[in-house]
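**Q** Curious how this folds, go ahead:
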Amino acid sequence: MKIIRWLNDHLEEYVLSGLLVVIAGVMMLQVIMRYVFNNSLSWAEEASRYAFIWSALISIGYSIKERNILRVDTLIEALPRPLRNLMTNLGNLTVVAFFGYLSISAVPAVQRVMRSSQTSPALKVHMGWIYLAAILGFFLATFRAVQRLRADFKDSSGKAEL
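**A** Presented below is the predicted three-dimensional model:
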């Protein structure tokens, strides 16, 4: 149970930190190789791009978890509390539906890539591993949006009883 709680609290932070280290390390190595040794790496740009893709998709769930997802709440804050709670829950439900749809829609696309023999040009990594970031990122976003919906619904129902 401790492991699940730790993963719930810190999974995205550690994955995103690791991906940032990979991007920075590979780019620093590329700069050193190019300007000090006058010889660039053929795979550095591709590795950084794929790490960036993974970090962009994983960060969606983290943004939802930390309440940093982009939204305009000026109108919502002006509403009375019961209506504000309703609008917040409807917004959360919309986010759940949107990322749930993307999660489901990403599966056939990734399956097609997995069945192909396409590999990346420089790294020779099967492209299915790169596209897998879409499924994982959208699923994680859906999971975090469900958690947010549950927490906000619990908060709004608890405040309404007071």
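**Q** From here on, just use CA atoms for contacts and neighbour counts.
**A** Will do.
**Q** Now the residue nearest the centre of the chain: closest residue in space that isn't a chain neighbour?
**A** Centroid-nearest residue in the chain: Ile58, 2.4 Å away (criterion: C-alpha atoms, centre = their mean). In this structure, Ile58 finds its nearest non-sequential neighbour in Gly137, 4.6 Å apart by C-alpha to C-alpha, 6 or more residues apart in numbering.
**Q** Tyr131 too?
**A** Leaving aside its chain neighbours, Tyr131 sits nearest to Val110 (5.9 Å; criterion: C-alpha to C-alpha, 6+ apart).
**Q** What degree of burial does that neighbour show, as a neighbour count?
**A** By other C-alpha atoms under 10 Å, the residues close to Val110 number 20.
**Q** Please report how far it lies from Arg144.
**A** Using C-alpha to C-alpha, to the nearest Å, Val110 is found at 22 Å from Arg144.
**Q** residues in contact with the residue nearest to the centre of the chain?
**A** Glu12, Leu16, Ala133, Leu136, Gly137, Phe138, Leu140, Ala141 (C-alpha atoms under 8 Å, 6 or more residues apart in numbering).
**Q** That one is in what secondary structure piece?
**A** Using DSSP states H and E, Ile58 maps to helix 44-65.
**Q** Can you tell me what sits against the very next helix or strand once past that helix?
**A** Using DSSP H and E, the helix or strand that directly follows helix 44-65 along the chain is helix 74-78. Under the contact criterion C-alpha under 8 Å, 6+ apart, helix 74-78 has outside partners Arg84, Met87, Thr88.
**Q** Gly100 reaches Gly137, doesn't it?
**A** No: under the criterion of C-alpha atoms under 8 Å, Gly100 makes no contact with Gly137, lying 10.9 Å away.
**Q** Between those two, which has more neighbouring residues?
**A** Neighbours per residue (other C-alpha under 10 Å) separate Gly100 from Gly137, with Gly137 holding more: 24 against 20.
**Q** for comparison, sequence B:
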Amino acid sequence: MSRIRNFIDNIESYVCRTLLATFVGLLFTQIVARQIFEHSISWIEELSVILFVWFAFFGASYAAKLNAHNRVTFHLKMLPGNGAKYVEAFADLFWIAFNLYFVYLSIEFIFKRMNKFWKAQTLGIEMKYFYLVLPIAFSLMAFRVAQVHYRQLVKGVKIKDPDAIDVAELKTQSPASISSAA
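**A** Reported below is the predicted structural model:
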């Protein structure tokens, strides 16, 4: 059961890796086909763009899981005690509300406003299948934002920003290892 739970908890990471490898492989194939065989495969570019868009949306959800989205937080450091945590959680409630509203709008658009004649130019597949990334990714993002705050506020887990610089760790390293890490 823990393997399944681990897989589900890291689904965005696996999807992003797969999408990245696929669209880079497709673009490499297109470059080889054009440069060596002087032949272009028409559907590769369109599919690569679609996969890149899916990659970006799943990457945004993955960033939400890591609590690594860009945000202005300098003013939160001036709040006493746990005030910053609660103000950030309150602000993220608006983010969750926006995500859920966008899920509603995207489902409305995909299933009620798009018609079956809207197709990808070279692939010939209905566009609604490509637009499904919107409700999927925004649902995942809303879930991940809520999950981060549940882990922080209820379970007391400190989720570290992966881009944050640990000054104490830098002081213990030698100057050569710091310059090679950058």
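**Q** Confirm the residue nearest to Ile58 of structure 1 sits in a helix?
**A** Yes: Gly137 of structure 1 forms part of a helix when assessed by DSSP: H, G, I helix; E, B strand; the rest coil.
**Q** Tell me who's in contact with it.
**A** For Gly137 of structure 1, the contact set (C-alpha under 8 Å, 6+ apart) comprises Trp54, Leu57, Ile58, Ser59, Ile60, Gly61.
**Q** Would you quantify the distance from it to Arg71 of structure 1?
**A** Distance, Gly137 of structure 1 to Arg71 of structure 1, using C-alpha to C-alpha: 20 Å.
**Q** Then Ala151 of structure 1?
**A** 18 Å.
**Q** Repeat that for Leu79 of structure 1.
**A** Leu79 of structure 1 is 16 Å from Arg71 of structure 1, by C-alpha to C-alpha.
**Q** still on that earlier bit, quick one, which of Ala151 and Arg71 of structure 1 is more surrounded?
**A** Just comparing Ala151 of structure 1 and Arg71: by other C-alpha under 10 Å the higher neighbour count belongs to Ala151, 13 against 8.
**Q** what residue of structure 2 matches up with the more buried one?
**A** Aligned counterpart of Ala151 of structure 1 in structure 2: Arg151 (TM-score structural alignment).
**Q** ok, the nearest residue to Lys116 of structure 2 once chain neighbours are set aside - contacts?
**A** Take Lys116 of structure 2 and drop its neighbours on the chain: the residue closest to it by C-alpha to C-alpha, 6+ apart is Glu126, 6.1 Å away. If you count contacts by C-alpha under 8 Å, 6+ apart, Glu126 of structure 2 has them with Lys116, Phe117, Trp118, Lys119, Ala120.
**Q** if we go to structure 1, which of these are intact?
**A** Using both residues aligned by TM-score structural alignment, their matches' C-alpha atoms under 8 Å, structure 1 keeps these contacts from the contacts of Glu126 of structure 2: Phe117, Trp118, Lys119, Ala120.
**Q** Which of those residues fall in strands?
**A** Using DSSP state E, the subset of the kept ones among the contacts of Glu126 of structure 2 located in strands is empty.
**Q** Could you dump those residues into CSV and include neighbour count and distance to Ser42 of structure 2?
**A** Converted to CSV, these look like this (neighbours: other C-alpha atoms under 10 Å; distance: C-alpha to C-alpha, whole Å):
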residue, neighbour count, distance to Ser42 of structure 2
Phe117, 10, 20
Trp118, 12, 18
Lys119, 15, 15
Ala120, 17, 12
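**Q** Include distance to Ile8 of structure 2 when you put the residues you listed into CSV, please.
**A** Listed next are these as CSV, based on distance: C-alpha to C-alpha, whole Å:
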residue, distance to Ile8 of structure 2
Phe117, 34
Trp118, 32
Lys119, 31
Ala120, 30
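**Q** Where in structure 1 does the helix or strand harbouring Phe94 of structure 2 fall?
**A** For Phe94 of structure 2, the host element (DSSP H and E) is helix 83-108. On structure 1, the counterpart of helix 83-108 of structure 2 by TM-score structural alignment is residues 83-108.
**Q** ok, and for that stretch, which residues are buried?
**A** Going by neighbour count (16 or more other C-alpha atoms under 10 Å), the buried part of stretch 83-108 of structure 1 is 84-85, 87-89, 92-93, 95-96, 99-100, 102-103, 106.
**Q** again with stretch 16-24 of structure 2
**A** Neighbour-count burial for stretch 16-24 of structure 2 flags Cys16, Leu19, Leu20, Thr22, Phe23 (criterion: 16+ other C-alpha under 10 Å).
**Q** do stretch 6-15 of structure 1 as well
**A** Glu12.
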